[in-house]
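Colleague: after the sequence you'll find the predicted model.
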Amino acid sequence: MLGKFARKVFGTPNDRKIKATRPLVEKINALEPEFEKLDDAGLIAKTADFKERLAGGESLDSLLPEAFANCREAAKRALGLRAFDVQLMGGIFLHQGSIAEMKTGEGKTLMSTFAAYLNALTGRGVHIVTVNDYLAKRDAEWMSNVYGALGLTTGAIYPRQPEAEKAEAYACDITYATNNELGFDYLRDNMKSEISQLHQRDHYFAIVDEVDSILIDEARTPLIISGPADDRSELYQSVDKLIPEMNDDHFSVDEKTRNVTFTDEGNEWLEENLQARGLLPEGQSLYDPESTTVVHHVNQAIRAHKLFQKDKDYIVRDGEVMLIDEFTGRMMAGRRLSDGLHQAIEAKEAVEIKPENVTLASVTFQNYFRLYEKLGGMTGTAVTEASEFMEIYGLGVVEVPTNRPIARIDDDDAVYRTAKEKYDAIVKKIGESHAKGQPVLVGTTSIEKSEMLSQLLTQANLPHNVLNARQHEQEAQIVADAGKLGAVTIATNMAGRGTDIKLGGNVDFKVMEAIAADPDGDPEAIRARIEEAHTADEQAVKDAGGLYVLATERHESRRIDNQLRGRSGRQGDPGRSSFFLSLEDDLMRIFGSDRLDKVLSSLGMKEGEAIVHPWVNKSLERAQAKVEGRNFDIRKQLLKFDDVMNDQRKVIFAQRREIMESKDISEITTEMREEVIDELVDIYCPPRSYADQWNLQGLYAACIEKLGIDAPVMTWGDEDGVDQDEVKLRLETLTAKVMAEKEAAFGADTMRSIEKQFLLQTIDKKWREHLLTLEHLRSVVGFRSYAQRDPLNEYKNEAFQLFENLLDGLREDVTQQLAQVRPMTEEERQKMMSELRAQQEAMQRAAAAAQQPQAAADAQGAPASSEPAGLSAQPAAGVAQATGSAPDGAAPDFDETDPTTWGSPGRNDPCPCGSGDKFKHCHGRIT
């Protein structure tokens, strides 16, 4: 009661934030006449002036009113759109590093240009993050008109983009990209070997569109670049044949936690049948350590069968299992489940089983986006997750008021006893709305349910469109038609994220269709005719009640329901939304609908009747809040574990970058060598020990193996005055002399290149091994809780020890590799050149024979593997190395016996001898 009274008197915290921006908005509006007088060149000149003032010490905040006024004028000229005051407010909140919650249709795309323009004046680059590649390209193309009018450059990042084009896009002032591509490029950059190959120059400021989808929904899924492991397809197929033979007494399924556990009876049955099929050796139990791999495969197989449903969690398309995003309903091309789960689903569906993957690099979206100095976000639904945004990212959420009052009517939920009753009522309601010309958007939670409802509408002779992952190519067209008079559109959650459903249909799409049908017609006349007709169509739809959003189920997240509801009632348009539920729905069933069913039965509820009451809405929201809380806990726990790895990741990636930027790392390798010498001497000549206690034989062998020197250590123990420090000094002197001789033989520049490549390659190898070890550690550390020990603390302690082991191993491996490197002998060089010439001749003959087919293939475009975006991903070609085409012949002054004539090619550049091979595989080869 007192809280309500205080809010009335003082306003809510959100109201106070909105009020604080009004003086800034008034300043921007007051500057509008001044900027209207400027010509196009004057707007660009203003940008240059802002940059000078910024360099002179002014702050971005002081420039904000003028910069926003300049940007508004540019948008007005380039797009014909004048930003509303609420869009300026949203832009201010983005610049301040907050999340602006704006309802659908309020113009978030245009709003983002204000904060992007202001921050791009720093010259450090701004990233605008979208949820899919279509929106990234569309928004970049659309808003480039605004940025171009201001003298700034715009780029877009998309999958399988040519390297040169990607580098150019990242160098732009404003870069549009999906969260997946940004994350993968970050990982790829930290797998490259030369600074010139890096694309991401800075992590300064990012504006995340649909911020709740990216930073909340997808935060549980780490991005992983991985390479193929051993093929185990036969094992997956053999295990898969067992699962259909199991009965319900053998296992229990927990839908809340999405886990399957075997009963004692199930374990006995599995042991017996696995042994009978030769998958488990006789006398070996499932609990033996040797059984870990088989048990893991059985667990994944049972999960694939019992927890992953075809046409809900995935679809099979062209012989490939394609995952479906549970939040958007879109196909996730290239994304694969990790830990063998995807392979288990492939075995279940009897399609080709692709090899498992070994992690090469990984990062979570949580830790990737926390790299940015400043982060802003925008979405239509963020308030329900405000506490998580603040706790994880330090982002506040501000509800920006709508430009016009919302006129949509939101009905209370209607709950039926059975799914059949619910769907009968839905079909009836759709028929009534269609009859009066009201467009209907029907929201479903899976492909299977959308297609089932489609069959019901077909039987009722109701014309409709279906939008799900099977029709994702037609998404833009279907969404454009969804607001037409009498249209009925069945859609999964993908419906319209990032695109508006406009009453009467989308004018631009209508114009494109008309021009395509009449290519000889006058485009301007066609547009004028269609715009006139559209005005009448729009009014007819408004008279019919606007867009009617009819949801067939509640999602486990309130935000997803609010997103669907928000499709209707944009920019003050009329609209309606209803949720039709049944006690057989997943959410109702999992959260105790049995008791409600008994109550409704005892009340004598008739078939076809629905219970409609605000209390039901409240009850459902509480159930949804429980699920959201549980998911938050999962994400928070994931982050705690990933933070341990993230600290180590930062150290490794920073070290790699430092090495790539350094021209001379001989000091680093010398320090590593001296530390290895210290360790060897401490092992074989322990401190505070006498010379006759030293293991000089072991030290001698270690010097040959690790240091590449034949040191006379056997005699040093007989000399007077030779202590441990003297042994270290002598070994350091000997190794320094050997390395100096190698440098003289190779040349200083070549030796520096060898050191750098060895160090980078060894870091990458050790890091990959470390990631795998951490994965294994994480999978078993949970059992420590049975011993009353905190798994997280155990993980931290052991991960730290493993990281120290990584660094020790790194020093030893680099020192050993450099000790073994030597120039090729003349005989080896001649043999290699002979082999290369033979290979080149064979390649030329093959190219000549295949010239015509190859030209045809080039014209069509070579097939490219999809770039993954989730739990497990194959590295695209060129991730770790750049590729280059072979030159027609050797460099004019090239002399294979004189390295000074070879120029300074990069390790991955074509060899100047003209062989067509990379330099590192040809004359730059290290043996």
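Modeller: Structure received. Numbering: from 1, shown residues only.

Colleague: when you work out contacts or count neighbours from here on, use the C-alpha atoms and nothing else.
Modeller: Noted.

Colleague: tell me the centre residue of the protein?
Modeller: In the chain, the centroid-proximal residue (CA atoms, centre = their mean) is N180; its distance is 2.8 Å.

Colleague: tell me the secondary structure for that one?
Modeller: Following DSSP: H, G, I helix; E, B strand; the rest coil, the label given to N180 is helix.

Colleague: doesn't A869 make contact with it?
Modeller: Yes - assessed by CA atoms under 8 Å, N180 is found in contact with A869 at 5.4 Å.

Colleague: ok, the residue nearest to the centre of the chain to L550 distance?
Modeller: Computed as CA to CA, to the nearest Å, the N180 to L550 distance reads 32 Å.

Colleague: tell me if I225 really is in a helix.
Modeller: No - counting by three-state DSSP, I225 falls outside a helix, being strand.

Colleague: these two touch, right, it and T364?
Modeller: No - using CA under 8 Å, I225 makes no contact with T364, being 11.8 Å away.

Colleague: for the stretch 251-400 of the chain, what spans make up the helices?
Modeller: Using DSSP state H, counting those that start in this stretch, the helices found in the stretch 251-400 of the chain span residues 264-276, 292-306, 341-348, 365-369, 386-388.

Colleague: then this one, side by side with the first:
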Amino acid sequence: MFGAIARKIFGTANDRTVKALLRQVEVINALEPSVAGLSDDELRARTDWLRERLEKGETLDDILPDAFATVREAAKRVLGQRHFDVQLMGGIVLHQGKIAEMRTGEGKTLVATLPVYLNAVGRKGVHVVTVNDYLAKRDSGWMGKVYNFLGLSVGCIVHGLDDFERKMAYQADITYGTNNEYGFDYLRDNMKFRLDDMVQRPFNFAIVDEVDSILIDEARTPLIISGPSTDGSELYIAVNRVIPRLEPEDYDKDEKVRAVSLTEVGTEKVEQILRDMGLLTEGNLYDIQNVSLVHHANQALRAHTLFQRDKDYIVKDDKVIIIDEFTGRMMEGRRYSEGLHQALEAKEGVTIQRENQTLASITFQNYFRLYPRLSGMTGTAMTEANEFSEIYGLDVVEMPTNVGVQRKDFDDEVYRTGKEKYEAIAVLVEECRARGQPILVGTVSIEKSEVLSELLKRKNIPHAVLNARYHEQEAQIISQAGRPGAVTIATNMAGRGTDIQLGGNLDMRLAVELADVQDPAERERLTAGIQAEIARDKEVVKQAGGLFVIGTERHESRRIDNQLRGRSGRQGDPGASKFFLSLDDDLMRIFGSERMDGMLQRLGLKEGEAIVHSWINKALEKAQQKVEAHNFEIRKNLLKYDNVMNDQRKVVYEQRREIMDAPEIAGTIEDMRHEVIEEMVKKAIPANAYAEQWNIDSLHEEIRRVLNLDLPVHEWAKEDGIAEAEIEERVRRAADEKMAGKAANYGPDLMRAAEKSLLLQLLDQAWKDHLLHLDHLRQGINLRAYAQRDPLNEYKREAFEMFEGMLSHLRETVTTVLSYVEMRMDHPEDIEPQPVQGIETRQDPALATADALADDAPLPDGMVRRVAPATVGSADEIDPRTPRNALCPCGSGKKYKHCHGRVA
């Protein structure tokens, strides 16, 4: 109560932020007359002037008013568009590293030019992240005219470019691309063997368009680069025949968490079927030797019970293609992991692709946190403000609209059955068409859009359908959705990026209708006719009430509903929205519609009647909030586990880069060899052990196996007064002499090239195996909860031990290979590591169903723990970017990797 009173008197925090922005806008507006008086060349020269000011020590904030005034004038001259004051405010918010929530139609694409130009002047590179290739190409070409006019270069990253084209695009001052392309390029770069082959340069600043879609919706699914593994297609096909023979009582299904498991009866039935098929030859299903059968049976069960064709995926061109649940788009090239995709392929009878092994992966959370500065814009972010703040450290600022919103949002109508609901929608569509009002109907799946389409066909209502099946015509369909009486059915309007303009989209109509007209006079005549027609149609639509948005059911996220609503009422246009629901809808069914159905029957609700009340809206909003909170926990949980791997990933990628950057790595190889020898001697000769307790036979054998040396360690051990330190020194000296002899024999250049090549290849192989082990550990770690242990803490502990083991094994493998290697090569440049064949990039939506943990256990000191000797300053004072083989800045005299940079 007191908070509400205080907000009325002093305003909200958002109101105070907006007032502060208005003061900066006044400064920019004051510059407009003087900038408008400049010639084109003088305006273009301001880019060099601003760059010089930065070089002299001024900050980006210092030059912001001049930069924004420059861009505004350039946009007026090049595009014929002048930034509104609210757009200037949005640009300031983006530059500050925050999220600007701007309504649909407020011109977010144009807003981005302001902070992009400002941050690109310094030539460190700016990334603009979009949700699909179409928008990346459109925006880079459209807004690129402004940047090119001002002397800046623009690149665009889309699917299908080769490495040279990608590198050129990243070298540009401004680069447009999709979140997937940026993430996969980062992973691929860290699998390269030469710095010159890497396409990305150091990160500087990124602006994420549709930031909620990318940083929240897609953040449940990590990016994965994988390579071919073993082929088990026959087993998938065989096990797939088992599941249809099960009854519903043979398994427990929980739709809220998308989980399913066999009951005791179901397990016995599956065991018997597998025995009859000859697949289960000994023991029970859960015996250790049958672990592969359990895995295949579980994935087949998930494929049949949790995943629906035309909702979660479609079958096209002999392939199972995943449907993005938030945008309704086909996710070409992405596959579910852990054999689930193969199980779906077996279920649908298409060709089963080979299973893949993870070579590199990263979540969007950890990828975007690599940028020193990050910002974003969207029409719907306030509902997820807590998540943006907690995960990314991004504040959300709600921007005022340039013109007040005129849209009317009606209360939801709830029907008992889906049939009644669709009939009511058809009636409303007919009413709107009769008065020339365009209608946009939003559905949550392809299946439901086609059910509604069939109903409208039976009623002879012409309409267009936009879903994953008709993805190619997306921009054309949307551009004409605002014409009088137009009916458009669209699956999930989230992130479409194309405005629905009342009367129709002029640019799109000109591009389509005048494509074959070459005569300039004829083009001009036809253009004038189309312009006049659109102006007339716009007035008709306005009189009819603007675009009417109909939602066929509530989505589990309020943002998706708000995005659908936001398609209507852009830039002060009139409009309306209404959601039609039934007790058959997924959200209603999962959250207790049985009780409501009984209550409605007792109240005497007849067929075709609806219940309409604002209380229902509030109850549905609470249900959506529950789902949103659950999904946040899933994303947070995924991030907790990936943070463990992320610390390890940073160490591995940093070391790879240092290895590639170093002219030679003889010192690193020598350190690894010495550490291996030290471990060997410690193992055979424990500290403070008597001579008769020494295991000299084992030491002799290990030296022979690892170092390829036959040393007289037995004789050394018999010498009076000899200690383990002396034996270690002699082994080290002998190994060093052997490697020095090899270098002299083959030539230093050839030896150095061989060392670098082998170390990179062996490091990659070790990391790949480590990722596979982490995948296996992650799959079963939740079972530790049955033993009253925190799965996350168990995962951290074991992953850390596995990482230490990987590093130890890598040191030994590198030492062994170099001890045995023989080279017959004249040119060191011929020694080139070969890239992995058959690499596939994908996003893994299956991991989105990971169980969310209730306990938020703190991370330990970190996978990379910097241990400071007692005599020097704290680790916080040491720059973590110090090269690992350089002397430690603390002054201890040790190498950084043995001091503050030591892997504990």
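Modeller: Arrived safely. Note that the structure is predicted; figures quoted are calculated from it, not measured.

Colleague: ok so, going back, just send the helices of the stretch 251-400 of structure 1 back as CSV, with mean neighbour count too.
Modeller: Listed next are the helices of the stretch 251-400 of structure 1 as CSV, based on neighbours: other CA atoms under 10 Å:
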stretch, mean neighbour count
helix 264-276, 16
helix 292-306, 19
helix 341-348, 25
helix 365-369, 21
helix 386-388, 18
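
Colleague: out of those, the one nearest I515 of structure 1 is which?
Modeller: Nearest of the helices of the stretch 251-400 of structure 1 to I515 of structure 1, taken as CA to CA: helix 365-369 at 42.9 Å.

Colleague: mean shift between the closest one and structure 2?
Modeller: Here helix 365-369 of structure 1, set against structure 2 after superposition, deviates by a mean of 0.6 Å using mean CA distance after the TM-score superposition for structure 1.

Colleague: what comes into contact with that helix?
Modeller: 179, 183, 214-215, 218-219, 221-223, 375, 392-393, 639, 643, 646 (CA atoms under 8 Å, 6 or more residues apart in numbering).

Colleague: of these, buried ones?
Modeller: If you count burial by 16 or more other CA atoms under 10 Å, the buried members of the contacts of helix 365-369 of structure 1 come out as 179, 183, 214-215, 218-219, 221-223, 375, 392, 639, 643, 646.

Colleague: which among the residues you listed gets closest to S865 of structure 1?
Modeller: Using CA to CA, L223 comes nearest to S865 of structure 1 of these, at 17.0 Å.

Colleague: longest strand anywhere in structure 1?
Modeller: strand 574-582 (DSSP state E).

Colleague: who touches it?
Modeller: 406-419, 421-422, 426, 542, 545-554, 565, 568-569, 588.

Colleague: now the common contact residues for N180 and A869 of structure 1.
Modeller: Residues touching both N180 of structure 1 and A869 (CA under 8 Å, 6+ apart): L223.

Colleague: related to what we said a few turns ago, can you put the buried ones among the contacts of helix 365-369 of structure 1 in a markdown table and add secondary structure?
Modeller: Output for those, formatted as a markdown table (three-state DSSP):
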| residue | secondary structure |
| --- | --- |
| N179 | helix |
| G183 | helix |
| I214 | helix |
| L215 | helix |
| E218 | coil |
| A219 | coil |
| T221 | coil |
| P222 | coil |
| L223 | strand |
| L375 | strand |
| I392 | helix |
| L639 | helix |
| D643 | helix |
| N646 | helix |
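
Colleague: present those as CSV; the columns should include distance to V479 of structure 1.
Modeller: Listed next are those as CSV, based on distance: CA to CA, whole Å:
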residue, distance to V479 of structure 1
N179, 23
G183, 29
I214, 22
L215, 25
E218, 24
A219, 27
T221, 28
P222, 31
L223, 30
L375, 30
I392, 34
L639, 36
D643, 40
N646, 40
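
Colleague: let me know the closest of those to K598 of structure 1.
Modeller: E218 (37.8 Å).

Colleague: who's in contact with that closest one?
Modeller: With contact set as CA under 8 Å, 6+ apart, E218 of structure 1 has these partners: F365.

Colleague: roughly how far apart are it and D411 of structure 1?
Modeller: To D411 of structure 1, E218 of structure 1 is 30 Å away according to CA to CA.

Colleague: for the helix or strand hosting V651 of structure 1, packing partners?
Modeller: Element membership for V651 of structure 1 (DSSP states H and E) is helix 614-661. Secondary-structure packing of helix 614-661 of structure 1 (3 or more CA pairs under 8 Å, 6 or more residues apart in numbering; DSSP states H and E): helix 365-369, helix 558-565, helix 748-781, helix 791-820.

Colleague: same thing but at 6 Å, please
Modeller: Using 3 or more CA pairs under 6 Å, 6 or more residues apart in numbering; DSSP states H and E, no helix or strand is in contact with helix 614-661 of structure 1.

Colleague: just how off-centre is that helix within its chain?
Modeller: Mean C-alpha position of helix 614-661 of structure 1 versus that of the full chain (CA atoms, centre = their mean, to the nearest Å) differs by 14 Å.

Colleague: can you check stretch 150-157 of structure 1 too?
Modeller: Using CA atoms, centre = their mean, the offset of stretch 150-157 of structure 1 from its chain centre is 23 Å.

Colleague: got the contact list for the residue nearest to the centre of structure 1?
Modeller: For N180 of structure 1, the contacting residues are A869, by CA atoms under 6 Å, 6 or more residues apart in numbering.

Colleague: how close does it get to T263 of structure 1?
Modeller: As judged by CA to CA, N180 of structure 1 and T263 of structure 1 stand 40 Å apart.

Colleague: over to D790 of structure 1?
Modeller: As for D790 of structure 1, its distance to T263 of structure 1 is 27 Å (criterion: CA to CA).

Colleague: relative to A6 of structure 2, how far out is F579 of structure 2?
Modeller: Look at F579 of structure 2 and A6 of structure 2: by CA to CA, they are 34 Å apart.

Colleague: again with R797 of structure 2
Modeller: In this view, R797 of structure 2 and A6 of structure 2 are 48 Å apart by CA to CA.

Colleague: likewise V315 of structure 2?
Modeller: As judged by CA to CA, V315 of structure 2 and A6 of structure 2 stand 57 Å apart.

Colleague: and if you look at H773 of structure 2?
Modeller: According to CA to CA, H773 of structure 2 and A6 of structure 2 sit 55 Å apart.

Colleague: tell me how many other residues surround D324 of structure 2.
Modeller: Residues lying near D324 of structure 2 (other CA atoms under 10 Å) number 19.

Colleague: what ranges do the strands span in the stretch 51-200 of structure 1?
Modeller: 99-101, 126-130, 154-156, 174-178 (DSSP state E, counting those that start in this stretch).

Colleague: which strands and helices lie in contact with the first one?
Modeller: Contact partners of strand 99-101 of structure 1 among helices and strands, from 3+ CA pairs under 6 Å, 6+ apart: strand 374-379, strand 397-399.
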